[in-house]
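> Mind looking at a prediction? Sequence and model below.
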Amino acid sequence: MTGQSGLRLFGQALALLQELVCRLLLEKKKKKKKKKKKKKKKKKKKKKKQKKKKKKKKKKKKKKKKKKKKKKKKKKKKKKKQPPLRTSLRDFSRTLACAWCACVCLGTLLSHSSRVTAIEPTSNSDEFGVVVINTDFPGGNALVESNEAGTVQVAPDLRGDSPWFYWYFDATAKRPGRVNFVFPDKVIGFQNGAIGLQGPAVSRDRGKTWAWMGTQNVEGSSFYYNFAETGEQVRFAVTIPYVESNLTEFLKLNADNSFLKSRVLTKSRHGRDVELLQIGESGSQVTPVLVTARHHATESIASYVLEGFLRAAMSDLPEGVDFRERFVLFAIPFVDKDGVEEGDQGKNRKPHDHNRDYGENSIYPEVQAIKKLDEANNFLFALDFHCPTLVMPDHQVMYFVGAKQHPQYNFENVTEFAKGIKLGLPENAPAGPMVWLRDESDVSPKSSRYFGFQEGTIMAATLEIPFAPPGKATDANSCREYGQAILKAWVNTHFRAPDQLPQVGEGLKTD
């Protein structure tokens, strides 16, 4: 046994002794409390009896008074009697003697520590770990309020904007062991609203691959992780991130595809390239389609669905060939490019976010460029990919939102499109999509409303994809499958065009 391990055992023995003493004292207190409760119950019963017996004759009252006097005398005698302390004192003395003997034995062991070899623990899982938090990478976001051994108090960094739930940080172990990451109890009005219903997303290769942790390590508004060794680096996020490096990888993988073109739409406020992708060729026999994502920087799951949609559109699959024969696709993967790379919340920016910038005087370069792109191509379809709130029960399904009556047959077209998507989704996909288009009460200058009121538009809507509904798959590959199913439903939907134009499913002709 080493000197340190011996000291630990000695300390544990002293702690046990202290615990035994505390237990004996607590037992005494409990006994006293029980006696007091019994006395109170007896008094209550007596009061009830007194009320009933008041109606009886005076003779009986005298007898009762005598009985009461006798009972009072008995109580006084009981109070004078002391509780049987001999047994408790014996137990107490025995425990003291045993503990003292244990301490003496440990002392002798410590004096002969060179003769004993102890088995040291091989795991540090019971010890608190120490980590260093970092957010200095694309998409990083965290406000560290305190960082002590075993516990990191952390919150979403709002950066002056309205409350939201996005966070993404890197934790490197300075000392292995368990670390609890504790968030505020309420986030945007929801209890435990900073952690999704499948737990946080986790990456052990610096953000290259991700998986949902699950809820086994989630405790209310916190989750914990056991770091196995010093230097272990793990990234945690509220969602599976998707930043410029992910798009770059996608473009490299499809660099040999002749149907895909990439160029710069515009520069962001902070000087970043805002990408514009095109699949297919423009012409009089094809219909221009616009798809967008990340009007709100936080909503990364939508980007994986968009990836799947693009893959199917440029593929040699029947739906891909069919799509390119009738449509030309323009895609903007990052409308809020700065927000995506800088790790902003994006939602409800001040004075307004990118999806509320489609009024007369747009303030964001990306939205200004989208309007010019529409003027040049006259988009008849506009589909905007989003994600809803994190833990709200109604937001654990796919659903469409947008204007009900604009364009003319928007509700009918979206409803038929949604039916086709449902048929093509795998069993583990989130439920839906539901059709929750709104009437004219919603007049905010959103993307779907802007395109819905353009002359000749056939369909304009927003498709919301949930972050991580319980029991459903929203990992990167699954979301790409959903995107492919959406593209397949698109080519199989017979969209009803305004002003008696031919149905798109049968070939839309533009004169």
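Structure's in. What do you need?
> Please count neighbours and contacts with C-alpha atoms only from this point.
Will do.
> what packs against the one helix or strand Ser5 maps to?
Per DSSP states H and E: Ser5 is located in helix 3-53. Applying 3 or more C-alpha pairs under 8 Å, 6 or more residues apart in numbering; DSSP states H and E, one finds that helix 3-53 makes contact with helix 85-111.
> Also compute the angle for the helix it packs on relative to helix 3-53, please.
For helix 85-111 against helix 3-53, the angle by axes from the mean of the first three to the mean of the last three C-alpha atoms, to 10 degrees is 170 degrees.
> in the helix or strand following helix 85-111, what counts as buried?
Moving toward the C-terminus from helix 85-111, the next helix or strand (DSSP H and E) is strand 130-134. By neighbour count on 16 or more other C-alpha atoms under 10 Å, the buried set for strand 130-134 is Val130, Val131, Ile133, Asn134.
> For burial, what's the neighbour tally of Ile240?
25 (other C-alpha atoms under 10 Å).
> is it true that it touches Ser203?
No - in this structure, Ile240 is not within contact of Ser203 by C-alpha atoms under 8 Å, at 9.1 Å.
> And for Arg8, the neighbour number?
12.
> could you list every residue that touches Asp357?
Asp357 makes contact with Ile363, Tyr364, Val367, Pro445, Lys446, according to C-alpha atoms under 8 Å, 6 or more residues apart in numbering.
> quick revisit: ok, of the buried residues of strand 130-134, which one's closest to Gln12?
Nearest to Gln12 among those: Val130, at 24.2 Å, using C-alpha to C-alpha.
> Spit out the contact partners of Glu281.
With contact set as C-alpha under 8 Å, 6+ apart, Glu281 has these partners: Arg324, Val328.
> which SS class is it?
Classification of Glu281 using DSSP: H, G, I helix; E, B strand; the rest coil returns coil.
> any idea how far it lies from Thr287?
Between Glu281 and Thr287 the distance, using C-alpha to C-alpha, to the nearest Å, works out to 10 Å.
> second one coming, line it up with the first:
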Amino acid sequence: MNTPAFSRYTGQSSCSRRSGRAGQNNWSVLLIAGTLIMLFACSASDLVAAEITVTSKFLGGSGDVLEIEQNDDAARVVITPSSQIDRGWPCWWYVRIDGAKAGQKIAFTVQSNNLPFRGTQKLAANWSTPQRAAISLDGVSWAHTDTATTTPQTATYNIIAPQASFWVAWGPPFLSAHAESLLSEIAATLTAENEPNKRFELARSRENRPVHAIRFGNPQAANSIWVQARQHAWETGSSWVADGFVQWAASDDPLAVQLRSTTEVFFVPIMDVDNVDRGAGGKDSAPRDHNRDWADRPIYPEVLAAQNQIKKQIDDGRLRVYIDLHNPAPGDHEPFYFGPLDYAQLTPGLRQKYDRFLELSTQFIRGPLAIHPRYRFATYVPTAEEQKRVSRNWVGDRIGDQGVSLTLETAWNTPASTVDGYREVGRGLATTITKYLIEMNQADR
């Protein structure tokens, strides 16, 4: 059996090259010189071999190409998540492949980034090597690849090229453009029904990007809820859970209509918009990430703005539910809540509220991504001072007995961790909140 003849290039060149035979020394010198010029002239994040190119030069993109090999029928591509020092974990990757041939077999390998991302800290490989990657023909609709073949440092996804150009990512991307489109759709739906709603800019980020949000429902209601996602930029699944939540909450489902008549909803689909659009991980950014910034003097304008609005709702006696949406560790295969660290010491009335919220969640967050039936607690946070800067705890310390404050972690490394799967969790969360508020309102009468 003949071994396939691959054309093989390594490095970081994104320019097209032709190889040939030089019969004279001066031609060889010119060829070498020209190649060197092209290597210096081209981007450090792209590479081309014959016809295939791989790039991450677009909004939210991430990935440095280490190697490409190919022949007419097959190709091998190796990338690693891009390093952005002090911008958080190097686990997120999102690239476009161009110049493939439909039906071509491509062994797409992700090699973990072993460079320090902050000081001497390095990230374990399994955060960047999901069992299944996301693949798209148009950058809009996403599906899972087949299960990867893994080593301790790599994951290889065997892909049949669907067309000349397509996208591959760690998970289905959700960027600032998605947030803008989603909120426009929600506002249009509610406006068409003559229902109150207001799109607003929560803040301008440190890099002057708008942090989009919306409020809707009954602005005079005694109840309010706050749901937000993406304090950690790499956790793209959390925004898709948020998408499912808000689409249900703005729908014509009778329960959703009841929610809007008795409650004002505050919704933020992306908090860390800078790192999301940069394609950075965000988690453990320097000097601290968004979910460790809930301090007396936050460094992120959007955190300060959220604190101010939430504090006002608490002071007005309105806030009943605070939910911060995240994705957990690669080995977590079911969604779960991080509850209050002092759960065992809560007053009987407040503990009953947390228990009932969890009971309702087990009824409505079901299916392949069914909620874990017990609270977990973020005891891994090393100090009491840092614990107080976690948003769930910051809100929980201030909300008292009037409501619940929770972090929902939705598993990302399962066959059901898709756009549809995440949205289903979001719909279940919205139903849970609505049922919980109905019961709490009845108990208050």
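Happy to help now that I have it. Here the structure is a predicted model, which means the values were calculated and not measured.
> What value does the TM-score take for this pair?
Remark: TM-score between the superposed chains equals 0.74 [TM-score structural alignment, normalised by the length of structure 2]; 369 aligned residues with a C-alpha RMSD of 3.1 Å.
> for the top helix by length along structure 2, packing partners?
Determined from DSSP state H, the single longest helix within structure 2 is helix 419-444. Packed against helix 419-444 of structure 2 by the contact rule (3+ C-alpha pairs under 8 Å, 6+ apart) you find helix 236-249, helix 254-262, helix 348-364.
> okay, those helices, which one's buried deepest?
Highest mean neighbour count of those: helix 236-249, a mean of 27 (counted as mean count of other C-alpha atoms under 10 Å).
> equivalent range in structure 1 for it?
With TM-score structural alignment applied, helix 236-249 of structure 2 matches the range 300-313 in structure 1.
> Residue in structure 1 paired with Val268 of structure 2?
Aligned partner of Val268 of structure 2 by TM-score structural alignment: Ile332.
> Is that match in contact with Ile279, as I believe?
No - assessed by C-alpha under 8 Å, Ile332 of structure 1 is found out of contact with Ile279, at 11.7 Å.
> Tell me how far the closest residue to Arg427 of structure 2 other than its chain neighbours lies from Phe216 of structure 2.
Of all residues not flanking Arg427 of structure 2 in the chain, Phe245 sits nearest, at 4.8 Å (C-alpha to C-alpha, 6 or more residues apart in numbering). Relative to Phe216 of structure 2, Phe245 of structure 2 is positioned 13 Å away (C-alpha to C-alpha).
> Leu137 of structure 2 now?
34 Å.
> out of the two, which sits in the busier spot?
Shown here are Leu137 of structure 2 and Phe216; by other C-alpha under 10 Å, Phe216 has more neighbours (23 against 17).
> which residue lines up with that one in structure 1?
Phe216 of structure 2 maps onto Ile279 in structure 1, by TM-score structural alignment.
> Can you give the distance of the longest helix of structure 2 from its chain's centre?
Relative to the centre of its chain, helix 419-444 of structure 2 is centred 22 Å away, using C-alpha atoms, centre = their mean, to the nearest Å.
> mind listing what's buried in it?
419, 421-437, 440.
> And the strands in the stretch 101-250 of structure 2, which stretches?
Secondary structure of the stretch 101-250 of structure 2, counting by DSSP state E, counting those that start in this stretch: strands at 105-111, 134-136, 143-144, 149-150, 154-160, 166-169, 197-204, 210-217, 223-229.
> Where in structure 1 does the first one fall?
Residue correspondence for strand 105-111 of structure 2 in structure 1, counting by TM-score structural alignment: residues 178-184.
> What lies in contact with that stretch?
So stretch 178-184 of structure 1 is contacted by 125-131, 149-155, 192, 194, 221-227 (C-alpha under 8 Å, 6+ apart).
> Please check those and keep the buried ones.
Counted by 16+ other C-alpha under 10 Å, these give 128-131, 150-155, 192, 194, 221-227 as buried.
> Excluding covalently adjacent residues, which one is nearest to the corresponding residue of structure 1 for Ser176 of structure 2?
Here Ser176 of structure 2 is matched to Glu244 in structure 1, going by TM-score structural alignment. Excluding its sequence neighbours, the residue lying closest to Glu244 of structure 1 (C-alpha to C-alpha, 6+ apart) is Glu341, at 7.0 Å.
> cool, His270 of structure 1 as well?
Asp338 (6.6 Å).
> Can I take it that that neighbour is in a helix?
Yes - counting by three-state DSSP, Asp338 of structure 1 is part of a helix.
> any idea how far it lies from Gln345 of structure 1?
From Asp338 of structure 1 across to Gln345 of structure 1, the span is 11 Å (C-alpha to C-alpha).
> more neighbours, these two?
Neighbours were counted for Asp338 of structure 1 and for Gln345 using other C-alpha under 10 Å; Gln345 has more, 27 against 22.
> show me what contacts the more buried one?
Leu158, Asp161, Trp164, Phe165, Tyr166, His296, Ala297, Thr298, Gly339.
> Over to Asp185 of structure 1?
Per C-alpha under 8 Å, 6+ apart, neighbours of Asp185 of structure 1: Gln191, Asn192, Gly193, Gly220, Ser221.
> For these, name the two members farthest from one another.
Going by C-alpha to C-alpha, the pair spanning the contacts of Asp185 of structure 1 furthest: Gly193 and Gly220, at 9.5 Å.
> Please say which of the two ends up with more neighbours.
More neighbours surround Gly193 than the other of Gly193 of structure 1 and Gly220, with 22 against 16 (other C-alpha under 10 Å).
> was I right about the more buried one contacting Val187?
Yes - between Gly193 of structure 1 and Val187 there is a contact at 4.8 Å, judged by C-alpha under 8 Å.
> show me what contacts the residue nearest the centre of structure 2?
For structure 2, Thr236 is the residue whose C-alpha lies nearest the centre (C-alpha atoms, centre = their mean; 1.4 Å). Contacts for Thr236 of structure 2 (C-alpha under 8 Å, 6+ apart) come out as Gly171, Pro172, Pro173, Phe174, Arg230, Asn327.
> try it again with 6 Å
Phe174 (C-alpha atoms under 6 Å, 6 or more residues apart in numbering).
> Please report how far it lies from Asn327 of structure 2.
Using C-alpha to C-alpha, we find Thr236 of structure 2 at a distance of 8 Å from Asn327 of structure 2.
> Good, we can wrap up now.
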